[in-house]
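Colleague: Next comes the sequence, and after it the predicted model I'd like to discuss.
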Amino acid sequence: MPIDAALALAAEPRTGEISWDHKDVQLYHLGIGAGLPATDPDELRYTLESRLHVLPSFATVAGSGSPGVISGLSMPGVDVDLARVLHGGQSLGIHRPIPVRGTATATGRIAAVYDKGKAAVLVMRTEVADAEGPLWTNDAQIYVRGEGGFGGDRGPSTRPDPPTGDPDRTVLRPVREDQALLYRLCGDWNPLHADPEFAKRAGFDRPILHGLCTYGSTLKAVVDTLLGGDVTRVRGYRTRFAGVVYPGETLRIRMWREEGRVRVAVGALERQDAPVLVDTVVEHS
């Protein structure tokens, strides 16, 4: 069986040192669409090293050689076809602001394996700490088509009710035709996002945008419009990836204020707001 849940859960965590500097942060920000207009003071805090702030979702790519999704798919007990893999969801807990430059220890393990019948879901957890203590915790939910039915735990089944009423803010974020090609340079080399033939084998008409690119773009929109541009206010961020985005499309990002958090829904404008991110929450101070 390609996935042995017991073996995967019992596997020793993988630990490695990661480091990053302003160039990695700037590349990430450009990869999620920052820098337009290029001379806008609000954009320069994402692109100019002398003013640089780190958007917390940078944690999903920091030290691209760290234990992560691709590494997790090679853990003991996991042997799957990359063309059957989709990123199902992501949650991020921020313990303190991410510095522009840093060296830290990243520890990755498979925290859960769920049997969804026609698919398996792997929860890959990465915990990162530096000399001063914990920095962030990342959980990636990886959906592997055709690997369910092994009699395991189905996992959580409850979902939050969608937000009601008119959103407090709605913004449109265009996705450039080359956005996926640029974002790949942050470390996610899955050919699904660049190779048309591989995309067709995976069931798509053409390469799709990385879910984590949309994830970062959405957080930036929330920070810029409802959190006064202050990246240090973000405490947590979670979402479920409900659909794909194709480079060249436009994201419609709707936001609802609640006490201590912002609820968010993201759709693809050109496809009648086809859902892209759902069950999305940004927790903040």
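Modeller: Happy to help now that I have it.
Colleague: Every contact and neighbour count from this point should use C-alpha atoms.
Modeller: Noted.
Colleague: can you give me the helices in this structure?
Modeller: Assigned helices in the chain, in chain order: 5-10, 22-31, 41-47, 69-72, 179-183, 196-201, 211-226 (criterion: DSSP state H).
Colleague: And the ones you listed: which comes nearest Thr105?
Modeller: Nearest to Thr105, of all the helices of the chain, is helix 69-72, at 15.5 Å by CA to CA.
Colleague: Pull out the buried positions in the closest one.
Modeller: Buried residues in helix 69-72, counting neighbours by 16 or more other CA atoms under 10 Å, are found at Val69, Gly72.
Colleague: can you list contacts of it?
Modeller: Gly108, Arg109, Ile110, Met124, Ala140, Ile142 (CA atoms under 8 Å, 6 or more residues apart in numbering).
Colleague: rewinding a little: can you redo the helices of the chain as TSV, where the extra columns are distance to Thr239?
Modeller: What follows is the helices of the chain, written out as TSV (distance: least, CA to CA, whole Å):
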stretch	distance to Thr239
helix 5-10	24
helix 22-31	19
helix 41-47	23
helix 69-72	16
helix 179-183	19
helix 196-201	23
helix 211-226	8
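Colleague: Just give me the residue closest to the centre of this structure.
Modeller: Leu212 (3.2 Å; CA atoms, centre = their mean).
Colleague: and that residue, what is it in contact with?
Modeller: With contact taken as CA under 8 Å, 6+ apart, Leu212 is in contact with Thr60.
Colleague: Hmm, Phe241 is touching Gly88, no?
Modeller: Yes. Shown here, Phe241 and Gly88 form a contact pair, counting by CA atoms under 8 Å, at 5.2 Å.
Colleague: higher neighbour count, the two?
Modeller: In terms of neighbours (other CA atoms under 10 Å), Phe241 is the more surrounded of Phe241 and Gly88; the figures are 22 against 19.
Colleague: A further structure is provided below for comparison with the first:
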Amino acid sequence: MLDYEKTKAWRSGAVRHTYTVRDTMLYALGLGAGSDPLDAAQLRYVYEKDLVALPTMAAVLASPGAWMRERSELGIDFLKLVHGEQGVTLHAPLPVAATVVGESRVTRIIDKGEGKGAVLTVEKTLTDDATGQLVAVCEQVLFLRGDGGFSQGQGGDAAAPALPAVPEGAPESMLELPTRPEAALVYRLSGDTNALHVDPQVAAKAGFPRPILHGLATWGMAGRGVVQQACGGEPHRLRALQARLTAPVFPGETLVLESWRIGTDEVAFRVRAKERDLVVLNNGRARMDV
């Protein structure tokens, strides 16, 4: 059973991560950038000439790793963990190469009840090791399907405010983002080597007909689309991005980013898998500099 006190007190300590322009380009390739070799806007992410970093890469830098699996005394059923939501707030443009320091901590654990699971939120601050400047704050929400009832009816922490729904009616703009058949094989090289995304036998045991794309890759592709549509192709203008992961994506599918303007500096969005007409990312909000 999940140990609330031990889990809430968990801290990663300082995780130093040195990444290069090659890592920056590899991350972008994992999100489908460069699929059109004549598109100068895409080449900025995958070619060292005038290279820029996609801001969503902050989510994969200086990761604390599979700490829930390694810390058995926490009592978390790692095999029943599902990535539920992801967010990032940018405080400075992400360098194309740097050494960054990540410090992660658990900020909230909600008990939904016996047989109903628990919800755990992890916050990661990312700073530039050379300057000490805060670069980004990332928030990951995990659904622990096997850990409901740990508080014996006390409920754990209070629930966080729900992500706002997208507006009713047809989206104001749509953008197709094709995924490559080998997308998961490329994206995993940015750090998430879970066999679910590469091994057909592991995928079958998890109930999938074939390996699925990483949820953070779907989220990152949405971020790339938001930068293209709402930030004029300038990644430094993106200030925050958050969304709920609602269904898996199979590599090779076409993602459709559907978005609505909210005022002058905010966009609501969702992502649909075109071939299955299925919403795979929902309750998305992005904020940008005008």
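Modeller: Nice, thanks for sending it over. Since we're looking at a predicted model, the values are computed, not measured.
Colleague: Based on its surroundings, how many neighbours for the nearest residue to Arg159 of the first structure once chain neighbours are set aside?
Modeller: Sequence neighbours aside, Asp279 is the residue nearest to Arg159 of the first structure in space, at 7.4 Å (criterion: CA to CA, 6 or more residues apart in numbering). When neighbours are counted by other CA under 10 Å, Asp279 of the first structure registers 19.
Colleague: what does Pro174 of the first structure give?
Modeller: Counted by other CA under 10 Å, the residues lying close to Pro174 of the first structure total 15.
Colleague: same question, Asp24 of the first structure
Modeller: 20.
Colleague: How much space separates it from Pro99 of the first structure?
Modeller: Between Asp24 of the first structure and Pro99 of the first structure the computed distance is 12 Å (CA to CA, to the nearest Å).
Colleague: cool, Gly63 of the first structure as well?
Modeller: Separation of Gly63 of the first structure from Pro99 of the first structure (CA to CA) stands at 13 Å.
Colleague: And these two? Which one has more around it.
Modeller: Remark: of Gly63 of the first structure and Pro99, Gly63 carries more neighbours, 24 against 16, as counted by other CA under 10 Å.
Colleague: Now do the contacts for that one.
Modeller: Contacts of Gly63 of the first structure by CA under 8 Å, 6+ apart are Ile18, Ser19, Trp20.
Colleague: Quick one: residues contacting the counterpart of Ala98 of the second structure in the first structure.
Modeller: The equivalent of Ala98 of the second structure in the first structure is Gly102 (alignment by TM-score structural alignment). The neighbourhood of Gly102 of the first structure, defined by CA under 8 Å, 6+ apart, consists of Ser19, Trp20, Asp21, Asp130.
Colleague: can you do 6 Å?
Modeller: Gly102 of the first structure is in contact with Ser19, Trp20, counting by CA atoms under 6 Å, 6 or more residues apart in numbering.
Colleague: Check the one 3 residues further on too.
Modeller: Contacts of Thr105 of the first structure were listed using CA under 6 Å, 6+ apart, and they are Gly16, Glu17, Val128, Ala129.
Colleague: now do 10 Å
Modeller: Neighbour list for Thr105 of the first structure: 15-19, 63, 66, 126-131, 134-135 [criterion: CA atoms under 10 Å, 6 or more residues apart in numbering].
Colleague: Ranking by neighbours, what's the top pick from those?
Modeller: Neighbour max across these (other CA under 10 Å) = Thr126, 28 neighbours.
Colleague: Look up the closest residue to that one, ignoring the ones flanking it.
Modeller: The spatial neighbour of Thr126 of the first structure that comes closest, neighbours along the chain excluded (CA to CA, 6+ apart), is Gly108 at 4.3 Å.
Colleague: what's near enough to touch that neighbour?
Modeller: By CA under 10 Å, 6+ apart, Gly108 of the first structure lies in contact with 12-16, 66-69, 71-72, 124-128, 137-139.
Colleague: who's in contact with the counterpart of Phe269 of the second structure in the first structure?
Modeller: Aligning on TM-score structural alignment places Phe269 of the second structure opposite Val264 in the first structure. Shown in contact with Val264 of the first structure (CA under 10 Å, 6+ apart): 162-163, 167, 169-170, 218-219, 222, 239, 253-257, 277-282.
Colleague: hmm, which of these are the buried ones?
Modeller: Neighbour counting with 16+ other CA under 10 Å marks 163, 170, 218-219, 222, 239, 253-256, 277-282 as buried within those.
Colleague: so of those, which ones are in strands?
Modeller: Of those, the ones assigned to strands by DSSP state E are Thr170, Thr239, Ile253, Arg254, Met255, Trp256, Leu277, Val278, Asp279, Thr280, Val281, Val282.
Colleague: Just give me the match in the second structure for the residue nearest to the centre of the first structure.
Modeller: For Leu212 of the first structure, the aligned position in the second structure is occupied by Leu216, per TM-score structural alignment.
Colleague: again, but for Pro167 of the first structure
Modeller: By TM-score structural alignment, Pro167 of the first structure lines up with Pro171 in the second structure.
Colleague: who touches Arg145 of the second structure in this structure?
Modeller: 76-82, 112, 114-119.
Colleague: switch the cut-off to 8 Å
Modeller: Counting by CA under 8 Å, 6+ apart, Arg145 of the second structure has contacts Lys80, Leu81, Val82, Gly115, Lys116, Gly117, Ala118.
Colleague: how about the last one, what's its partner in the first structure?
Modeller: This means Ala118 of the second structure. Under the alignment (TM-score structural alignment), Ala118 of the second structure maps onto Ala120 of the first structure.
Colleague: One more: the second one?
Modeller: Under the alignment defined by TM-score structural alignment, Leu81 of the second structure corresponds to Val85 in the first structure.
Colleague: Tally up the residues packed near the residue lying closest to its match once chain neighbours are set aside, please.
Modeller: Leaving aside its sequence neighbours, Val85 of the first structure sits nearest to Val144 (CA to CA, 6+ apart; 4.7 Å). The number of residues packed near Val144 of the first structure is 23, by other CA under 10 Å.
Colleague: who are the neighbours in contact with Val144 of the first structure?
Modeller: With contact taken as CA under 8 Å, 6+ apart, Val144 of the first structure is in contact with Val80, Arg84, Val85, Leu86, Ala119, Ala120, Val121, Leu122.
Colleague: could you redo the last one with a cut-off of 10 Å?
Modeller: 3, 80-88, 116, 118-122.
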